[in-house]
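Q: Dropping a prediction and its sequence here:
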Amino acid sequence: MILLQHIGDIVKFDLDVSGVQLCSYADIDRWMLYVTRYGVKELTLNMSKNISSTYKVPSYIFDCRTLTQLKLFKCIFKLPNSFLGFQTLTILQLKEVTFAPAIEFYAIKTPLLVELNLTHCEGTQYLNIEFSSGLKYLSVRESHYNLDLNSNYFRNIKKLTYLYLVFDNPIRVDERLTLEKLLFSSPTLETLTLGRVPKGLHYTLNCLWHLQLGVNFNKLGQTCYTLELIKSFPNLSKLEIWDNAFGDPDEAVMKYLDAPSCLDQTLNKLEDVSIHIFRRSKVVLSFIKLLFAHAPSLSRMSIKPKNASSSKEELNVATELMRFPRVSPKAKLFYHPTVGLKAE
């Protein structure tokens, strides 16, 4: 192999065997050993399409003192007893990684870490990451990740600018408290993405300008919490909503949205709103109408339906949207009906 004939340091090594059926991992082990011996700084190993992948990350990767970026996809992660942490790592991305059971937590020290991304990982209950004070990007998506970590792990986070948390299950009370601690200790947070609307977050965050939320507008609680959350960010300029409605709509939601006291403040900085997976429900239409009426700086309202509908229904929805009064004279509506409308 050409790799083994290379002379000099190896700065970056990407190995993608996601579409290859492997009978043995011996070659991968040999390549990993070679690049770690030659000072690799950025290492990516992708085995995501190998359904039965049982590749265990070799110990010499954890012992590599030159790594600044490590990205692993569909591997088994088991730390050696001698592991002292990723002392030089700035970016750690783990997707579909399984953390092998351990008697004690995997305590990972990352003094220089700037970005952490955990996606669809399992066994994270065995994991404790000691976040660095310089962490700026934290993303956890549908991982069995224990948010109720010891608060000491969040204490030094002062520079977080991006937080992404998406889970299958509702946010529990203890997880919400941890989320509050994390947000309160992040005075530089600019972008927040939450797969579900948390209940009762009571604080104001002036630095945040971009909010992404998944909301079930058929539930009164989620609709109320969404508006409370929006009001908590006075400098919010970009809002993205995923319409996660399921179940029968609650009549109380419509009454709530129609009440004059529903939104009792002006959203002065809001300029850009996107509604994704729009299901054409009256509840979401009322929510959009509310934003039009309370955002004097709004310049763009983009609405993307979930699926195709008849051209007549699309026309009716678009007509209703166009009739909504707008407090902003420059507000433009962008309605994106799904390609391939159903025949009437």
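A: Noted; the coordinates are in hand. Model, not experiment: these values are computed from the prediction.
Q: make it CA atoms for all contacts and neighbour counts henceforth
A: Will do.
Q: which of the residues in stretch 265-284 are buried?
A: By 16 or more other CA atoms under 10 Å, the buried positions in stretch 265-284 come out as 267, 269-280, 283-284.
Q: Can you list the neighbours in contact with it?
A: Stretch 265-284 has contacts (CA atoms under 8 Å, 6 or more residues apart in numbering) with 217-218, 231, 234-245, 253-254, 257, 294-307, 317.
Q: In the stretch 201-344 of the chain, what residue spans correspond to helices?
A: For the stretch 201-344 of the chain, applying DSSP state H, counting those that start in this stretch gives helices covering 220-231, 251-258, 282-294, 311-323.
Q: Could you pull out the strands in the stretch 51-200 of the chain for me?
A: Counting by DSSP state E, counting those that start in this stretch, one finds strands in the stretch 51-200 of the chain at the ranges 69-73, 76-77, 91-95, 98-99, 106-109, 115-119, 127-130, 137-141, 162-166, 191-194.
Q: Next, count neighbours for Leu177.
A: 16 (other CA atoms under 10 Å).
Q: Just want the most central residue of the chain.
A: Tyr164 (3.1 Å; CA atoms, centre = their mean).
Q: Next one: that one from Leu205, what distance?
A: Separation of Tyr164 from Leu205 (CA to CA, to the nearest Å): 16 Å.
Q: Dump the helices of the stretch 201-344 of the chain into a markdown table; add distance to Lys199 as well.
A: Output for these, formatted as a markdown table (distance: least, CA to CA, whole Å):
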| stretch | distance to Lys199 |
| --- | --- |
| helix 220-231 | 6 |
| helix 251-258 | 16 |
| helix 282-294 | 19 |
| helix 311-323 | 29 |
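Q: Strands - which of the buried residues of stretch 265-284 land there?
A: Asp272, Val273, Ser274, Ile275, His276, Ile277, Phe278 (DSSP state E).
Q: Identify, from those residues, the entry nearest to Ser261.
A: Set against Ser261, the nearest of these by CA to CA is Val273 (21.7 Å).
Q: Show me how to select, in PyMOL, the buried members of the contacts of stretch 265-284.
A: Of the contacts of stretch 265-284, the buried ones can be selected in PyMOL as follows, counting by 16+ other CA under 10 Å:
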select buried, resi 217+218+231+234+235+236+237+238+239+240+241+242+243+244+245+253+254+257+294+295+296+297+298+299+300+301+303+304+305+306+317
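Q: The structure to be compared is supplied as follows:
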Amino acid sequence: MDRISRLPVGVIETILCLLPIQEAARTSILSKEWRYHWIKIPKLVFIEDQFQVSTDRAELSVSNKPSKRRKKAKRSKFFHAICQVLLIHEGPIHEFTLEMQVDNSCVDIDHILLHLSKKNTVKMLKLELDDMYDGYRLPFSFFSFRQVTEMYLYDCTLFHDPSSYEFPCLTTLYLRRISTYDKTLIRLLSSCPSLKRLSLHSDGATIIGCGGSTIVDLFECLPLIEYLSVRLYTVECFKPERLPKKLPTTLVHLKCLRMKFFCFSHKHGLPFLVPLIRSSPNLEKLQLVMEDIDWPDEEDFGSFTLEDYSDIMFEHLNELEIIHFGDTENELDFVKLVLAKSPVLKKVRINPHRCIDEDEAAEILKILVCDCTPCASHVVDISVGKF
């Protein structure tokens, strides 16, 4: 018996989990001892682009690109392989990943999710379903994954809302281009009492605001949130209202805040960011990914001044990062504010907009270092440049 075969079963399963599922299956021919190892691995990953099938050369088009017929045949074999694996699999499935393009194959995905929900052992579910049109409509079996702790949904739609459901163990939720109603999203978040990490990368084009939900309603669903990544345009999905100076719900657990497509001149920029910061007393990391386009004709929704936000304090902030920094007056003043109001800040990273050259980046760094040294001498790492 070889050395690898003498390894503990748990170690062998870990090794097999690192292999593509087809390669893991091929280990069954190594020996009798290896014949059934792969059907017990708890992590299953199916990626359509990496799925290999043996085909006749005659099926290839002249341009060496898959024909519709060949693509359909490959899709059929892909689903057949998934079903075969699920049928012979023994033991719990803790992690399940499916990455593919969606067309009229949704019924096959429905069957897969139904099978997994009946096992009720999945702790990490990832559905990356590339569909630029309607998106994959999540079936009712989706609400049966009560043991799931991590969920990643790409290009999915969620428009039905069962009267009663809950994801009691879910701590991490990643939503990208998910199509739903504002009230359904609020209902989903409310059903996750243990949620600590949320990435909400959708906007008004996918989240339909018809239920009268507000941003305040959104944050009331996140009492335990520790990590929050959200697009600025998500704000447009909710009922327009003047945000309070501070949110009614204090996000005492929030340690990391990431804002994508942020813009100080956008009408929802500062009115959304500032109350959120005021309501996050224990924030440790702040990252702003600025809108990476030029805004020469953008309406001025009010200039940023230090006096307007003199009450803000970043008591626990130790890292600030701004990506696509545009060197506008508002952006520079905001950095100065953070430097002045962050007594434990250690690291500042400024990634300039593509239109800013090295000389301009050096000038920005000079301004920050010279102007803010008296109030930010504790900062040990401040850099401006491409990284």
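A: Structure's in. What do you need? Predicted, not measured: the structure shown is a model, and the values here were computed from it.
Q: In a markdown table, list the strands of the stretch 51-200 of the first structure along with distance to Phe324 of the first structure.
A: As requested, those are exported to a markdown table (distance: least, CA to CA, whole Å):
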| stretch | distance to Phe324 of the first structure |
| --- | --- |
| strand 69-73 | 47 |
| strand 76-77 | 53 |
| strand 91-95 | 43 |
| strand 98-99 | 50 |
| strand 106-109 | 53 |
| strand 115-119 | 40 |
| strand 127-130 | 49 |
| strand 137-141 | 36 |
| strand 162-166 | 32 |
| strand 191-194 | 28 |
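Q: Nearest to Ser48 of the first structure, out of these?
A: strand 69-73 (5.5 Å).
Q: what's in contact with that closest one?
A: Identification of contacts with strand 69-73 of the first structure by CA under 8 Å, 6+ apart yields 41-48, 89-97.
Q: so what corresponds to Lys304 of the first structure in the second structure?
A: Here Lys304 of the first structure is matched to Asn351 in the second structure, going by TM-score structural alignment.
Q: Glu358 of the second structure versus that match, what's the distance?
A: Asn351 of the second structure sits 11 Å away from Glu358 of the second structure, going by CA to CA.
Q: Next: Lys267 of the second structure.
A: Counting by CA to CA, the gap from Lys267 of the second structure to Glu358 of the second structure is 31 Å.
Q: go on, Ala73 of the second structure?
A: 52 Å.
Q: In the first structure, what residue corresponds to Leu86 of the second structure?
A: Leu86 of the second structure maps onto Thr36 in the first structure, by TM-score structural alignment.
Q: so which helix or strand takes in that match?
A: Assigned by DSSP states H and E, Thr36 of the first structure falls within helix 26-37.
Q: Show me which positions of that helix end up buried.
A: For helix 26-37 of the first structure, by 16+ other CA under 10 Å, it's Ile28, Asp29, Trp31, Met32, Leu33, Tyr34, Val35, Thr36, Arg37.
Q: same for it, what does it pack against?
A: helix 59-62 (3 or more CA pairs under 8 Å, 6 or more residues apart in numbering; DSSP states H and E).
Q: compared with the second structure, how much does the helix it packs on deviate?
A: With mean CA distance after the TM-score superposition for the first structure, helix 59-62 of the first structure departs from the second structure by a mean of 4.1 Å once superposed.
Q: Mind giving me the packing neighbours of that helix?
A: For helix 59-62 of the first structure, the packing partners by 3+ CA pairs under 8 Å, 6+ apart are helix 26-37.
Q: which other helices and strands contact the very next helix or strand once past the helix it packs on?
A: Toward the C-terminus, helix 26-37 of the first structure is succeeded by strand 42-46 as the next helix or strand (DSSP H and E). Where contact means 3+ CA pairs under 8 Å, 6+ apart, strand 42-46 of the first structure is packed against strand 12-16, strand 69-73.
Q: just to revisit the earlier point, mind checking the helices of the stretch 201-344 of the first structure for the one nearest to Leu182 of the first structure?
A: Nearest to Leu182 of the first structure, of those and by CA to CA, is helix 220-231 at 15.6 Å.
Q: how close does that closest one sit to the second structure?
A: Compared with the second structure after fitting, helix 220-231 of the first structure deviates on average by 2.1 Å (mean CA distance after the TM-score superposition for the first structure).
Q: Identify the residues contacting that helix?
A: The contact list for helix 220-231 of the first structure, computed with CA under 8 Å, 6+ apart, reads 197-201, 215-217, 236, 250, 252-253, 256, 263, 265, 267.
Q: how close does the equivalent of Asn120 of the second structure over in the first structure get to Asp168 of the first structure?
A: Alignment note (TM-score structural alignment): Asn120 of the second structure maps to Gln87 of the first structure. Using CA to CA, Gln87 of the first structure is found at 33 Å from Asp168 of the first structure.
Q: neighbour count winner among these two?
A: Between Gln87 of the first structure and Asp168, Gln87 has the larger neighbour count (other CA under 10 Å), namely 18 against 11.
Q: Surely that one touches Phe131?
A: No. Judged on CA atoms under 8 Å, Gln87 of the first structure makes no contact with Phe131 at a distance of 11.8 Å.
Q: any common contacting residues for these two?
A: The overlap between the contact sets of Gln87 of the first structure and Phe131 (CA under 8 Å, 6+ apart) consists of Lys109, Thr110, Pro111.
Q: Pick out whichever of these sits closest to Ile7 of the first structure.
A: Thr110 (30.2 Å).
Q: Show me what that closest one aligns to in the second structure.
A: For Thr110 of the first structure, the residue aligned by TM-score structural alignment is Phe145.
Q: Tell me how many other residues crowd its match.
A: Neighbours around Phe145 of the second structure, by other CA under 10 Å: 27.
Q: right, and it touches Lys119 too?
A: No. Between Phe145 of the second structure and Lys119 there is no contact under CA under 8 Å: 9.2 Å.
Q: how far apart are stretch 311-322 of the first structure and its match in the second structure?
A: Averaged out, stretch 311-322 of the first structure is 2.5 Å away (mean CA distance after the TM-score superposition for the first structure).
Q: Tell me who's in contact with the alignment partner in the second structure of Ser18 of the first structure.
A: Under the alignment (TM-score structural alignment), Ser18 of the first structure pairs with Asp49 in the second structure. If you count contacts by CA under 8 Å, 6+ apart, Asp49 of the second structure has them with Met100.
Q: Mind doing that once more with 10 Å?
A: For Asp49 of the second structure, the contacting residues are Glu99, Met100, Gln101, by CA atoms under 10 Å, 6 or more residues apart in numbering.
Q: circling back to that earlier point, what do Phe145 and Lys119 of the second structure both touch?
A: Residues touching both Phe145 of the second structure and Lys119 (CA under 10 Å, 6+ apart) are Leu113.
Q: Done for today, thanks.
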